[in-house]
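Novice: how would this look folded up:
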Amino acid sequence: MHYLLLISCFVTSIIGDALEPTNSVFLDRQKTVSFRWSYTDETITYEITVPGTGWVGIGFSPSGTMKGADIIFAWMVNEEPRVLDMHSEINGIPALDVEQDIRSFNMKQNGTHTTLLMDRFLDTCDEAHDFVITEDTTRVIFAYGRDAPKGNLPNFGSYHGRNRGVRSLRLLDKKLPVLNVEDDTSLKYFDVRIKPFTIPRRDTYYHCTYHKLPEFEKKYHMIQFKVMITPGREKYIHHLVVYHCKESLVTDQMLNSTEECYVNDQGDHWKYCTAVVVAWAVGMTELTLPDHVGFPVGSPGTPKIVKLEMHYDNVDLDEGVVDTTAVRILYTPNLREFDAGVLLTGHDVTPTLLVPPGSNDFVVHGHCTDQCLRGIMKHGNQTHVNVFGVFMHSHTAGHKMIVRHYRNGTELEPIAKDLAYDFDFQESKILPTEKTVRSGDNLIMECVYDTTKRTSITTGGLGTRDEMCFGFLMYYPKMDDAYCQATPDGRDLEKFFGKNNIGDVYYAAMTKKWTDYSRRKFNEVQLASPLLELCLINDGSIEGLKEPYDVPKIQHRYAESIGRCELEKRRRGTNRGWRPS
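Specialist: Prediction:
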């Protein structure tokens, strides 16, 4: 009965039936497996409910599979719960942890369902087998079986069959309540909806339409955005962006047309529609703004015409698929304290975003330089802004994303980061603590790519297998919404390959026999190359910028704070793990 002794050493109490969750989702598409959780600075309490009265498993996985996962396995024995802290080194039966890091638990069955309630530290200090829960994306895996194990441990008779799954969540994100017009009669809404559109039989297609907003008799604040995907069309929609357009440049012909983006005169996109109103990507739910900010509408300079850009992903080349997706925007006459805006930073969509095949952690920087940011803030009559939310976006090769922040050569705490980025779960992040960005600061959108399973180069582009590197920063007080982006000057890339133009660079990169050394040296050249900037506001480009512009020189790097487990280990002067009580 070794496992029972282990549990009795570490479980402090049986927690009661009641749980007041701050978050609740279904882990499966059929909405049969519910997951609820709440957290403090040091602990997390979570509850899973599954069909049946056999066994239940819930875990946290770095990859979304059982391999490398931290797993809790539980079932009832003579009406008493048996709960085990386990781990899996393969996609198979998990193994028992030496340390049972379960602070408290409860389990109940009602004849049709099983519910397991758990409490643990975010960091249990079990470095070998337990998952550290952070603000990064967490892959939550689950499984359940109809029949309880016959012995003391899970066995082959405990196979889950199809009763398993995974869902990516950010467990420690700040969540805001979803608003509803039925609950608050002062709220109003309008939809930006495309006319019925047949998705082309193409792997990637960008569809652009222009829309007039309602005529507002006074100023309102837009406070919630919800994408209403046509049922059954979820797999086709990769992302969408709503842009604020200059109404004087949008013709009646454009308003009545639907066309492919970024072809023909759509190359003049920047001339017509510069500012981002809202962006959405696969995996996102509603975006609700904090109660002190709102995006203004109905006052001078606010959107009257918007452009809706839809990125369709039809990888199976299905035909006859009609879409009528809409963005529902809730607005209120009860104005918040501050008008909010969006600043877009990152790497422009160009081939200079070039990642060799076989790269593990290839770093790309999209700069928002001090000179561009200074120009934007001067034009907006601001000395600083407060960033309250961030949406970070890359494609399938992206696996880490960080919005870095620098002031006078010193790196500050990142504005936002996700070191376990999941392409299928791209959600806006409301920051737990707002970050102040001052005129003359530098921002870097850092995207880290994994192309170890690719045999050809990956470049910046519109397709899903191409790459992007964007950060949408939501801030207040509002300035003219702007693009603050930069890309490497191609001359250093040309020199690396011994070529005279960027087109030849692309061909040379395609045919090169890449090694770990050449990948590393090329990445160093990319990161150090002088910058060409895209520094735009609604009225046009910021004038007088030096170009090309040197990358910022950083004298002091930001040092992450040391966690309590590492601190206690150092205090004790030992490399052995410390167990929290």
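Novice: contacts and neighbour counts: CA atoms only from here.
Specialist: Noted.
Novice: buried set for stretch 105-119?
Specialist: For stretch 105-119, a neighbour-count test (16 or more other C-alpha atoms under 10 Å) marks 105-109, 114-119 as buried.
Novice: Then stretch 517-536?
Specialist: Within stretch 517-536, the residues that count as buried by 16+ other C-alpha under 10 Å are 519-520, 522-523, 526-536.
Novice: this one next, for a side-by-side:
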Amino acid sequence: MAYATKLTLIHHIAIYVLFYSICASGDDCGVRDNPDVNYFDVQLPEINVPNHLTSYVCQQFKIPTDQAYHAIAFEPIISNHHVMHHMLLFGCESDTGNMDPHLCGSQDQSCGSWLAQWTIGVEGQVCTPPQAGIRFGKNSFQYMSLQIHWNNDGTIQNQTDNSGMRIYYTTKLRQHDLGNVQIGQNDIEIPPLTPSHNTVGSCSGSCTRQMLFQPIYITRSYIHMHYLGENGTFDLYRNGQFVQRISEDLAYLYHKSPIHNHKPPVEVLPGDELRLTCGFDSYSGEKKRNTTLFFGEGSNAEMCYAFVTYYPHAIGFDQCIQFADYDVNCPSSDGRMFGGCNFYDLESSVKGHLLDDIIRACSLGVLCDKNCSQTLRELTTHPCMQGRLGVHSRRTILSNIPSWKKVIIIMDDYRDKCVV
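Specialist: Purely as a prediction, here's the structure:
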């Protein structure tokens, strides 16, 4: 997980699936011979694939902007099936200065609205529902950004790729603008040799009350895990009470997970909770793991997400994720995001001075004095050091700093000798 409050697909997403229905191969969406429909391609030039497991490449493209359009179908252009894991297409309101292919980075985060996705195992066009389309052009997105995730399992050298997406669009706008939202859990810790382990992530009632200003209608959903995924359920709760099961995968398969189409669409009201439960198996057959698995972008880590298509589009309602019990994308009742934790601030503090200050203040002979306790308190009371946030901070931030090992010893000694 990234340190910031919003998980950006451009970095790790790993988001890695599509929000729209997938039909049979061929002219899936009925667009190729429609005189009202045009298309353009967003496609990488032929470039080298790095010879390591996981890589993300991004490129921004200028698109038609002379009037308002609806994108109504997306067609994957796959040139190297050996390395392609997923593609994501984002809408951008301005030029980010990244019109050439590059390794995805923070500069790509301004393109945060998801338009379409393709993932491994999917064939055919990606269709929007007949009553809705993805708006772009005049008074909307001026650019699109393509993100491609390469998964080079054999770390094979001298591979190239120029994959991309074909976008079919029309000036005959449909009744609704389509929206997409990612729901799930970023705090995943699957113990080894465990046949059944559940992880739960929600778009809480508090978040939907803040982020939705009218009812929305879910047309499609997709549950996404990696290799240890065993089963998944996606449920709607209202006033704390179960309303209905939106979708479920009782026998999840990473390469063949289905798209669920909802007819009639599922109504979600402001204040409703959308709850995802992912079941994992680290014990059986090829899923057997002898070490703990955590959340991560690569297929050798795990995820627990539902990708949801809905209408009408609600501005800003594109991610609604939890880390442990914290809502990542909306403030808590006290107005603080993510429990007041900012991982960048913690990293800056511990790398800048804090760990060295602790070692200096708590050197042998003055372990229990005021200066030592004050510097230790600055670390231990930091919002990012509490509960599951603290577990994550120790594993991903502090463990990478050499002086942290010394501070662990000091903290244990202080607890044993100075705490009454």
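Novice: Which of the buried residues of stretch 517-536 of structure 1 fall within strands?
Specialist: Per DSSP state E, strands hold the following members of these: 531-536.
Novice: Counterpart of Gly296 of structure 2 over in structure 1?
Specialist: If you follow Gly296 of structure 2 across to structure 1 using TM-score structural alignment, you land on Gly461.
Novice: For that match, give its distance to Asp424 of structure 1.
Specialist: Here the criterion is C-alpha to C-alpha, to the nearest Å. By it, Gly461 of structure 1 lies 18 Å from Asp424 of structure 1.
Novice: and what of Ile199 of structure 1?
Specialist: Distance of Ile199 of structure 1 to Asp424 of structure 1, given as C-alpha to C-alpha: 21 Å.
Novice: Start and end of stretch 288-302 of structure 1, how far apart?
Specialist: 19 Å.
Novice: Outside of that stretch itself, which residues are in contact with it?
Specialist: For stretch 288-302 of structure 1, contacts defined as C-alpha atoms under 8 Å, 6 or more residues apart in numbering pick out 176-179, 215-225, 244, 303-304, 335-341, 476.
Novice: in stretch 435-452 of structure 1, what counts as buried?
Specialist: Within stretch 435-452 of structure 1, the residues scored as buried using 16+ other C-alpha under 10 Å are 435, 437-451.
Novice: So which of those residues belong to helices?
Specialist: Among those, no member falls in helices (DSSP state H).
Novice: Strands of the stretch 251-400 of structure 1, residue ranges please.
Specialist: Assigned by DSSP state E, counting those that start in this stretch, the stretch 251-400 of structure 1 shows strands spanning 258-260, 273-281, 287-288, 293-297, 305-313, 322-323, 326-332, 338-339, 341-347, 354-355, 362-368, 384-393, 398-407.
Novice: Is it possible to get CSV of these that adds distance to Ile229 of structure 1 and mean neighbour count?
Specialist: As requested, these are arranged in CSV below (distance: least, C-alpha to C-alpha, whole Å; neighbours: other C-alpha atoms under 10 Å):
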stretch, distance to Ile229 of structure 1, mean neighbour count
strand 258-260, 18, 14
strand 273-281, 11, 22
strand 287-288, 15, 22
strand 293-297, 23, 24
strand 305-313, 11, 23
strand 322-323, 8, 18
strand 326-332, 7, 20
strand 338-339, 28, 18
strand 341-347, 24, 27
strand 354-355, 33, 24
strand 362-368, 31, 26
strand 384-393, 19, 22
strand 398-407, 25, 22
